[in-house]
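Chemist: Mind looking at a prediction? Sequence and model below.
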Amino acid sequence: MDTKEKYSNLIKSKAVAFGFQSCGISKADFLEEEAPHLEQWLQNNFHGEMHYMENHFDKRLDPRLLVEGAKSVVSLSYNYFPAEQQNNADFKLSKYAYGEDYHEVIKEKLRNLVAELQQEIGAFAFRVFVDSAPVLEKAWAKRSGIGWVGKNSNLITKKNGSFYFLAEIICDLELIEDFPVTDHCGSCTRCIDACPTKAIVADKVIDGSKCISYATIELKDQIPDFFKDKMEDWMFGCDICQDVCPWNRFSAPTLEEKFRPNSAVKNFTKQEWKDITREIFSSVFKKSAVMRTKFSGLKRNIDFLSE
């Protein structure tokens, strides 16, 4: 077994040991196929007020600009599908936000994973990413064979569906590349048909400015009237296009305790959400990704849904 194979196998076995669902490897190279799509998406203003998407265009497409001497992108997925879900009669949070902030939880796992790798391999240059910095996560995960990009632009796998976080280790190790898997969406259009704002404007193309997740998280101003009576009680994020996806019947509950919902998330009624105070918000969402929208943002969303 040569060094490339040895290191590749070691990384994948460590990923399993740290609880990651999948691990795939691709060559750190320019994302030639994605470049025109990203440029067109930005030109169409599908990013709305997410102006940060306009920044670091070159870095989004070339990981070697993020890690000097980068040779490999290790893509990983981590399951967050909850065993217990909110009552559908209540204002809803996207399932990824039920528990603690995934950025922190998964980044810590990645750092510990790399620390163990370096004990066995020796020092190597790397950076870890969890939905942070200009990294096109789905493109790398697709290249590495973790799954395919569905019509709703989420990464989907036959075995696990799509309720998982993506993460990357960009490093200067030479590793064995994996290969993309085939697309298994076929003629299914359930995600397109189910989207109440018609944000899925074409196969794999999302008009972010029409997405409920964008309106409830990214948008800092008042929610436009366009969203009136279309948000289906989503107060933070939206899971509609994933909930209707047939592949998500294979989603199994996460084993990560930190991603499980607390009692307030599970049991609050609509009235309790309407009456939420800054103190209760801070208590319920102390370590949550919901802190990103702040109390004022969540209150704005709830008030908009209540009008």
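Modeler: In hand now; what should we look at? Numbering: from 1, shown residues only.
Chemist: going forward, measure contacts and count neighbours with C-alpha atoms only.
Modeler: Noted.
Chemist: mind listing the helices for the chain?
Modeler: Using DSSP state H, the helices found in the chain span residues 3-17, 34-43, 57-61, 102-121, 137-143, 190-194, 212-213, 240-243, 263-267, 270-274, 278-284, 294-306.
Chemist: Show me the one of those helices that comes nearest residue 79.
Modeler: Proximity of those to residue 79 was assessed by Cα to Cα; the nearest stretch is helix 102-121, lying at 10.6 Å.
Chemist: OK, contacts around residue 211?
Modeler: Contact partners of residue 211, counting by Cα atoms under 8 Å, 6 or more residues apart in numbering, are 197, 199.
Chemist: What separation do you get for it and residue 197?
Modeler: 7 Å (Cα to Cα, to the nearest Å).
Chemist: Can I get the helices of the chain in TSV including distance to residue 155 and mean neighbour count?
Modeler: Formatted as TSV, the helices of the chain follow (distance: least, Cα to Cα, whole Å; neighbours: other Cα atoms under 10 Å):
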stretch	distance to residue 155	mean neighbour count
helix 3-17	19	16
helix 34-43	15	13
helix 57-61	18	18
helix 102-121	17	16
helix 137-143	6	23
helix 190-194	13	18
helix 212-213	17	24
helix 240-243	10	18
helix 263-267	26	16
helix 270-274	32	16
helix 278-284	30	14
helix 294-306	27	19
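Chemist: export these to JSON lines and tack on distance to residue 250?
Modeler: As requested, the helices of the chain are arranged in JSON lines below (distance: least, Cα to Cα, whole Å):
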{"stretch": "helix 3-17", "distance to residue 250": "19"}
{"stretch": "helix 34-43", "distance to residue 250": "29"}
{"stretch": "helix 57-61", "distance to residue 250": "31"}
{"stretch": "helix 102-121", "distance to residue 250": "22"}
{"stretch": "helix 137-143", "distance to residue 250": "19"}
{"stretch": "helix 190-194", "distance to residue 250": "16"}
{"stretch": "helix 212-213", "distance to residue 250": "24"}
{"stretch": "helix 240-243", "distance to residue 250": "12"}
{"stretch": "helix 263-267", "distance to residue 250": "22"}
{"stretch": "helix 270-274", "distance to residue 250": "30"}
{"stretch": "helix 278-284", "distance to residue 250": "30"}
{"stretch": "helix 294-306", "distance to residue 250": "31"}
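Chemist: Any idea which of the ones you listed gets closest to residue 206?
Modeler: Closest to residue 206 of the helices of the chain is helix 34-43 (Cα to Cα; 8.6 Å).
Chemist: and the closest one, what other elements does it pack with?
Modeler: When contacts are defined as 3 or more Cα pairs under 8 Å, 6 or more residues apart in numbering; DSSP states H and E, helix 34-43 packs onto no helix or strand at all.
Chemist: try this one next to it:
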Amino acid sequence: MSSTPGEQQNTGFDGPALLEQLRGWGSALGFSQIGVADIDLASAEAGLLAWLEAGHHGRMNYMAAHGLKRARPAELLPGTLRVITARMDYLPADTPEGWQAIEWQGLGKPSQAQVSIYARGRDYHKVLRHRLQQLASKLEQAIGPLGYRVFTDSAPVLEVELATRSGLGWRGKHTLTLDREAGSMFFLGEILVDLSLPLTPPTSAHCGQCSACIDVCPTQAIIAPYRVDARRCISYLTIESDEPIPLALRPLIGNRIYGCDDCQLACPWNKFARRSTLTDFDARPALQAPTLLELWRWDESEFLRRTEGSAIRRIGFERWRRNLAVALGNALRAADSAALRAALLAARPQASALVGEHIDWALSESL
């Protein structure tokens, strides 16, 4: 934030013209769309409270700790009048036509490790935060001192709600933002500003009677349209949770070792998903269809080296090994392999309690 919110006196600007400038700057920075939302999210508070009270946030305790602050941007940054919303596509530039079918094929190969598409390149937090900061700086250069704060999946902000209200798309039944011309393969970011920019109108929803995302979820984590129980979600289990993965859900995880894209792969709107204009999201060679054994051979130093600047690094080596042990167990269930079994047995003596328990499960499941 570059100035104290509420102190700037930029009241004589041309709102529509400034919004067009913002969109131009955003496009040059790699953003696919820019919108502006109001800060009154009161109508979203009841749904947020119900989700938290049901425990659907799992062990993401920060969500409960922040409570209704997530629906009150002005409590995060006093003086906030508007939220600039931004969308950035992340499909790698070289993604071929028929990419969904290729991803499904990968999920059908038990010995191949499946990493969520968004995590195969550079950490999106770093990319978006830097570019949102640049966008805010351009705005400040144009109008003078500005109170602002940038976010991308990094603070108690109702990102999808803000994106929906500002016309970046609508909330899909899988709870992700959907756009008719871009599907859902994009990241969201926000800039809270103490500037009364003109609002951009919301768009209509277009899920209709489709339930593809609900039907395809491996763990049935989408418990109702527009409601996800994180405790069953593979993305939560493999990334957010630091606990043992529930026994009943381990076989359902298959070869997914970091995140899950199934609901997006099944969504008809993602036939319109756009390729990124940034090289940051190009997949790293080590994460392009690697085998489970290749990744299992990494020691901690290699894990840290290979995941430098990646979102994967934040889960740490122990959770990485936990996830791989589950996938190796599922591969053994599909087809017993002396090589997989030997790799698990060799790692057992030095494994931590968490990883060791998952190795034991992997080996016992194939007997």
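Modeler: Structure received. The structure presented is a predicted model; accordingly, all values stated were derived computationally and were not measured.
Chemist: among the helices of structure 1, which is nearest residue 179 of structure 1?
Modeler: Nearest of the helices of structure 1 to residue 179 of structure 1, taken as Cα to Cα: helix 137-143 at 6.2 Å.
Chemist: which bit of structure 2 covers the closest one?
Modeler: The aligned range for helix 137-143 of structure 1 in structure 2 is 159-165, by TM-score structural alignment.
Chemist: Check stretch 120-128 of structure 1 too.
Modeler: Using TM-score structural alignment, stretch 120-128 of structure 1 pairs with 142-150 in structure 2.
Chemist: May I see the buried residues of the matching stretch?
Modeler: Neighbour-count burial for stretch 142-150 of structure 2, with 16 or more other Cα atoms under 10 Å as criterion, is recorded at 143, 145, 146, 147, 148, 149, 150.
Chemist: among the residues you listed, which are in strands?
Modeler: Counting by DSSP state E, the part of these found in strands is 148, 149, 150.
Chemist: And the last one, how far from residue 28 of structure 2?
Modeler: Right, residue 150 of structure 2. In terms of Cα to Cα, residue 150 of structure 2 sits 18 Å off from residue 28 of structure 2.
Chemist: mind listing the strands for the stretch 101-250 of structure 2?
Modeler: With DSSP state E, counting those that start in this stretch, the ranges of strands along the stretch 101-250 of structure 2 come out as 114-115, 148-151, 170-171, 177-178, 186-193, 222-224, 227-228.
Chemist: quick one on the thing from earlier: let me know the closest of the ones in strands among the buried residues of stretch 142-150 of structure 2 to residue 129 of structure 2.
Modeler: Using Cα to Cα, residue 150 is the member of those that lies nearest residue 129 of structure 2, at 6.8 Å.
Chemist: residues contacting the closest one?
Modeler: Residue 150 of structure 2 neighbours (Cα under 8 Å, 6+ apart): 1, 129, 132, 133, 189, 190, 191, 192.
Chemist: hmm, try it at 10 Å
Modeler: 1, 83-85, 128-133, 135-136, 189-193 (Cα atoms under 10 Å, 6 or more residues apart in numbering).
Chemist: Just give the number of residues close to residue 168 of structure 2.
Modeler: Residue 168 of structure 2: 28 surrounding residues under other Cα atoms under 10 Å.
Chemist: Kindly confirm whether my reading is correct that it touches residue 187.
Modeler: No - between residue 168 of structure 2 and residue 187 there is no contact under Cα atoms under 10 Å: 11.0 Å.
Chemist: Which neighbours do those two have in common?
Modeler: With contacts taken as Cα under 10 Å, 6+ apart, residue 168 of structure 2 and residue 187 have 32, 86, 87, 177 as neighbours in common.
Chemist: which one in structure 1 is aligned with the first one?
Modeler: In this case it means residue 32 of structure 2. Mapped onto structure 1 by TM-score structural alignment, residue 32 of structure 2 lines up with residue 21.
Chemist: Could you do the third one as well?
Modeler: For residue 87 of structure 2, the equivalent position in structure 1 is taken to be residue 77, counting by TM-score structural alignment.
Chemist: Could you double-check that its match lies in contact with residue 141?
Modeler: Yes - in terms of Cα under 10 Å, residue 77 of structure 1 counts as a neighbour of residue 141; the distance is 8.4 Å.
Chemist: give the contact list for the match of residue 32 of structure 2.
Modeler: 15, 76, 77, 78, 79, 146, 160, 164, 165, 166, 254.
Chemist: Now for these: which two are most distant?
Modeler: 146 and 254 (17.7 Å).
Chemist: Now do the counterpart of residue 101 of structure 1 in structure 2 against residue 154 of structure 2, distance only.
Modeler: Aligned counterpart of residue 101 of structure 1 in structure 2: residue 123 (TM-score structural alignment). With the distance defined as Cα to Cα, residue 123 of structure 2 ends up 13 Å from residue 154 of structure 2.
Chemist: between these two, which one's more packed in?
Modeler: Set side by side, residue 123 of structure 2 and residue 154 show more neighbours around residue 123, with 20 against 10, by other Cα under 10 Å.
Chemist: okay, now the match of residue 87 of structure 2: neighbour count?
Modeler: 24.
Chemist: Next: residue 201 of structure 1.
Modeler: By the criterion of other Cα under 10 Å, residue 201 of structure 1 has 15 neighbours.
Chemist: same question, residue 192 of structure 2
Modeler: Residues lying near residue 192 of structure 2 (other Cα under 10 Å) number 28.
Chemist: ok, it - contacts?
Modeler: Residues near residue 192 of structure 2 by Cα under 10 Å, 6+ apart: 1, 5, 36-37, 39, 73-74, 76-85, 136, 147-151.
Chemist: Also residue 41 of structure 1?
Modeler: Residues in contact with residue 41 of structure 1, defined by Cα under 10 Å, 6+ apart, are 35, 47, 205, 206, 207, 208.
Chemist: Can you tell me which of these comes closest to residue 282 of structure 1?
Modeler: Compare each of these with residue 282 of structure 1 using Cα to Cα and the shortest gap goes to residue 208, at 28.2 Å.
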